[in-house]
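Visitor: Sequence first, then the predicted structure:
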Amino acid sequence: MKRLFSRFLPASMRKGETTIPVIRLQGPIMPGGNQFRPTLSLATTAGLIEKAFAIKEAPAVAISLNSPGGSPVQSRLIFKRIRDLAEEKNKRVLVFVEDVAASGGYMIALAGDEIIADPSSIVGSIGVVSAGFGFQELLKKIGVERRVHTAGQNKAILDPFQPEKPEDIERLKQLQLEIHETFIDMVKERRGAKLADHPDLFTGMFWTAKKGLELGLIDGLGDMRSFIKQRYGDKAKLQLISPARSLFGRKLGVFGSEAPEIAAAAAHGLADAAEERAMWSRYGL
């Protein structure tokens, strides 16, 4: 009878068992995204984070992270939401890196009280980058004239259809330096004395996790399941926190009238695929 009753208790309340909620954060970090092009942002991750920290009996929350980076703002917002809830709910945060946690991905990893990675994972890239294209010569070849009218002399700064101006580039670099300083401050605050004195630590360089461990960027090498079992015992259970199914997903395949919206979303995703591919390929992925 006692055994039967225990089956109806939450796993975290059964004798000798500990349940650790798991959040999976994967993909580039940027606002927007859709069913065909999922991305990480506070809007897309807040629900998962809240659900994981709402499990009262869990002593910790595990985060499976795989991201090449992206928006510094969204990266910091996700980081802050995790840290705020960790302090509010008094829970430990364990981050497990899969293929890569670089740039904004590493910024999110800093939310962990411990960062664990596979020896071949890529970590680091503590820097800021802006990339784009210039199309002014293409317009000349196809006989198109670009016309831009602004109120404010800097409203058309870094227009990809006009030649670059030295003063515009200098302004962009100043913005990058300020964002970089914020990133460096976060790393120093979260990693503290663990960091090695290495000249390339804050240059945007990235390393395998094996080297990252020597540099103090992570705390250990391994995988989530083995680490959790070792830390919380053989009866410890991992509970994956799944996102709620969206209204878009529920309607898909039920009403034919949404076909134009679905096609537009798919086309938008294809248009941005090259940018995302470049982010992953930078780390050999």
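Guide: Cool, got the structure.
Visitor: okay, CA-based contacts and neighbour counts for the rest of this
Guide: Will do.
Visitor: Please compute how far stretch 72-92 lies from its chain's middle.
Guide: In terms of CA atoms, centre = their mean, to the nearest Å, the centre of stretch 72-92 is found 12 Å from the chain centre.
Visitor: If you could redo that for stretch 245-252, that was the one I meant.
Guide: Stretch 245-252 has its C-alpha centroid displaced from the chain centroid by 24 Å (CA atoms, centre = their mean).
Visitor: And the contacts of it?
Guide: The set of residues external to stretch 245-252 that reach it, using CA atoms under 8 Å, 6 or more residues apart in numbering, is 35, 258.
Visitor: buried residues in stretch 219-232?
Guide: Buried residues in stretch 219-232, counted by 16 or more other CA atoms under 10 Å: 219-221, 223-224, 227-228, 232.
Visitor: for this structure, what spans make up the strands?
Guide: Along the chain, the stretches classed as strands by DSSP state E are 19-26, 60-67, 92-102, 114-117, 122-124, 206-208, 220-221, 237-240.
Visitor: Would you format these as TSV with distance to residue 153 included?
Guide: Converted to TSV, those look like this (distance: least, CA to CA, whole Å):
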stretch	distance to residue 153
strand 19-26	40
strand 60-67	37
strand 92-102	36
strand 114-117	46
strand 122-124	38
strand 206-208	38
strand 220-221	51
strand 237-240	51
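Visitor: Got another one to weigh against that:
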Amino acid sequence: MMMLERVRTLMPASWHERHPLVPVVRLTGPIGMATPLRPGITLSGVAAALESAFRMRRASGVALVINSPGGSPVQSHLVYKRIRALAEEHGKPVFAFIEDVGASGGYLIALAGDEIVADESSVVGSIGVVAATFGFDKAIEKLGIERRIYTAGERKVMLDPFQPEKPEDVRRLKALQKDIHQMFIDLVKARRGSTLNGSDRTLFSGEFWSGRKALELGLIDRIGDLRGVMRERFGEKVRLLPIAKSRAGLLRRLVPGTAAELPAGLADELVSAVEARALWSRYGL
């Protein structure tokens, strides 16, 4: 027994002290627009980190740090469902912390938290669906350019930006958006129904609010930050353990297999950067 105690004194304190442990997974960037040089949020990109966090036996819970203006509704929902499945499988509470922005798909992911926390100045909400494009048909007509396109399937070029907009195409797009919006609304009501404090017209208009207003509306549970809330919940000696995402994709991209891959890769990065900048700018960032 004395020998065991002596060995324990020679070991780092973190090896034998049993302080509460909370793994922290950061979910940062636009959703579904991730590229190796501009990391965002996709299920494939965050699945391993989520698995690692929830599999920690000693973990008292899992913290999600979210900073996202939204993006793909599919990837948002897939990440949400994976978090909830892991939480139920391992019986661990989930704490979602919104930093600068938890809007649109970013807020949808935050709904996976059993408790949602934000800063007073965080941007929260934007419960809606948006699609944006351009119309170039008049521009190419002035330039004397003739658009030639061949399809099998009469709706294959629906909403083509180089052709005049057709009312029936817009109606179809709006019907699709309505279905996606309703899924989002149903999820908010299922997860936040008892705390919501506002009309459907207000809450689900696509508007976004400060963290303090979001608290009044019942979209979040409290104002705070990761360190403060976790210490309050689990004690001053709680250990917050960051879980890193895999960087394998970055290495593959920095060392391309062929020279032909490089221009395409740079083009992807440029498009991703423009799309990401547009999403962040919607919230004044």
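Guide: Sure thing, it's come through. Keep in mind that what you see is a predicted model, and the values were worked out from it rather than measured.
Visitor: Ok, which of the strands of the first structure comes nearest residue 181 of the first structure?
Guide: strand 122-124 (15.0 Å; CA to CA).
Visitor: mean distance, that closest one to its aligned residues in the second structure?
Guide: In the superposition with the second structure, the aligned residues lie an average of 0.5 Å away from strand 122-124 of the first structure, counting by mean CA distance after the TM-score superposition for the first structure.
Visitor: which residues touch that strand?
Guide: 99-103, 106, 201, 204-209, 212, 217, 283.
Visitor: Can you tell me which of the strands of the first structure is most buried?
Guide: Between the strands of the first structure, strand 122-124 has the highest mean count of neighbours, a mean of 29, where neighbours are mean count of other CA atoms under 10 Å.
Visitor: one step back: quick one: closest of the strands of the first structure to residue 154 of the first structure.
Guide: Taking CA to CA, strand 92-102 is the member of these nearest to residue 154 of the first structure, at 32.2 Å.
Visitor: Which stretches in the first structure count as helices?
Guide: Applying DSSP state H to the first structure gives helices spanning 2-6, 42-53, 72-89, 104-109, 136-141, 166-191, 209-215, 224-232, 247-251, 259-281.
Visitor: picking up where we left off before, which one of the buried residues of stretch 219-232 of the first structure sits closest to residue 164 of the first structure?
Guide: Within these, proximity to residue 164 of the first structure (CA to CA) peaks at residue 219, which comes in at 43.2 Å.
Visitor: rewinding a little: is it possible to export the helices of the first structure to CSV including distance to residue 125 of the first structure?
Guide: Conversion of those to CSV gives the following (distance: least, CA to CA, whole Å):
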stretch, distance to residue 125 of the first structure
helix 2-6, 48
helix 42-53, 21
helix 72-89, 13
helix 104-109, 8
helix 136-141, 31
helix 166-191, 11
helix 209-215, 11
helix 224-232, 23
helix 247-251, 35
helix 259-281, 12
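Visitor: Figure out which of the ones you listed is closest to residue 18 of the first structure.
Guide: Taking CA to CA as the criterion, helix 224-232 is the member of those that comes nearest to residue 18 of the first structure, at 6.8 Å.
Visitor: which bit of the second structure covers the closest one?
Guide: The alignment of helix 224-232 of the first structure onto the second structure (TM-score structural alignment) covers residues 226-234.
Visitor: and the matching stretch, how far from the first structure on average?
Guide: With mean CA distance after the TM-score superposition for the first structure, stretch 226-234 of the second structure averages 0.7 Å from its match.
Visitor: That stretch: how far from the chain's middle?
Guide: Averaged C-alpha coordinates place stretch 226-234 of the second structure at 23 Å from its chain's average position (CA atoms, centre = their mean).
Visitor: For the counterpart of residue 66 of the second structure in the first structure, which residues are in contact?
Guide: Under the alignment (TM-score structural alignment), residue 66 of the second structure pairs with residue 65 of the first structure. Contacts here follow CA under 8 Å, 6+ apart; on that basis residue 65 of the first structure touches 24-26, 95-98, 100-101, 105, 109.
Visitor: one more time with 6 Å
Guide: Contacts here follow CA atoms under 6 Å, 6 or more residues apart in numbering; on that basis residue 65 of the first structure touches 25-26, 96-98.
Visitor: burial measure for residue 133 of the first structure, as a count.
Guide: Here the count is done by other CA atoms under 10 Å, and residue 133 of the first structure has 8 residues near it.
Visitor: and if you look at the one 3 residues further on?
Guide: Residue 136 of the first structure is flanked by 17 other residues according to other CA under 10 Å.
Visitor: Residue 161 is in contact with that one, correct?
Guide: Yes - at 4.6 Å, residue 136 of the first structure and residue 161 qualify as touching, with contact defined as CA atoms under 6 Å.
Visitor: Give me the nearest residue to residue 280 of the first structure, chain neighbours excluded.
Guide: The shortest distance from residue 280 of the first structure to any residue other than its chain neighbours is 5.8 Å, reached at residue 68 (CA to CA, 6 or more residues apart in numbering).
Visitor: so how many other residues sit close to the one you found?
Guide: Other residues near residue 68 of the first structure number 29, with proximity taken as other CA under 10 Å.
Visitor: now do residue 45 of the first structure
Guide: Burial of residue 45 of the first structure, expressed as a neighbour count using other CA under 10 Å, amounts to 17.
Visitor: Good, wrapping up.
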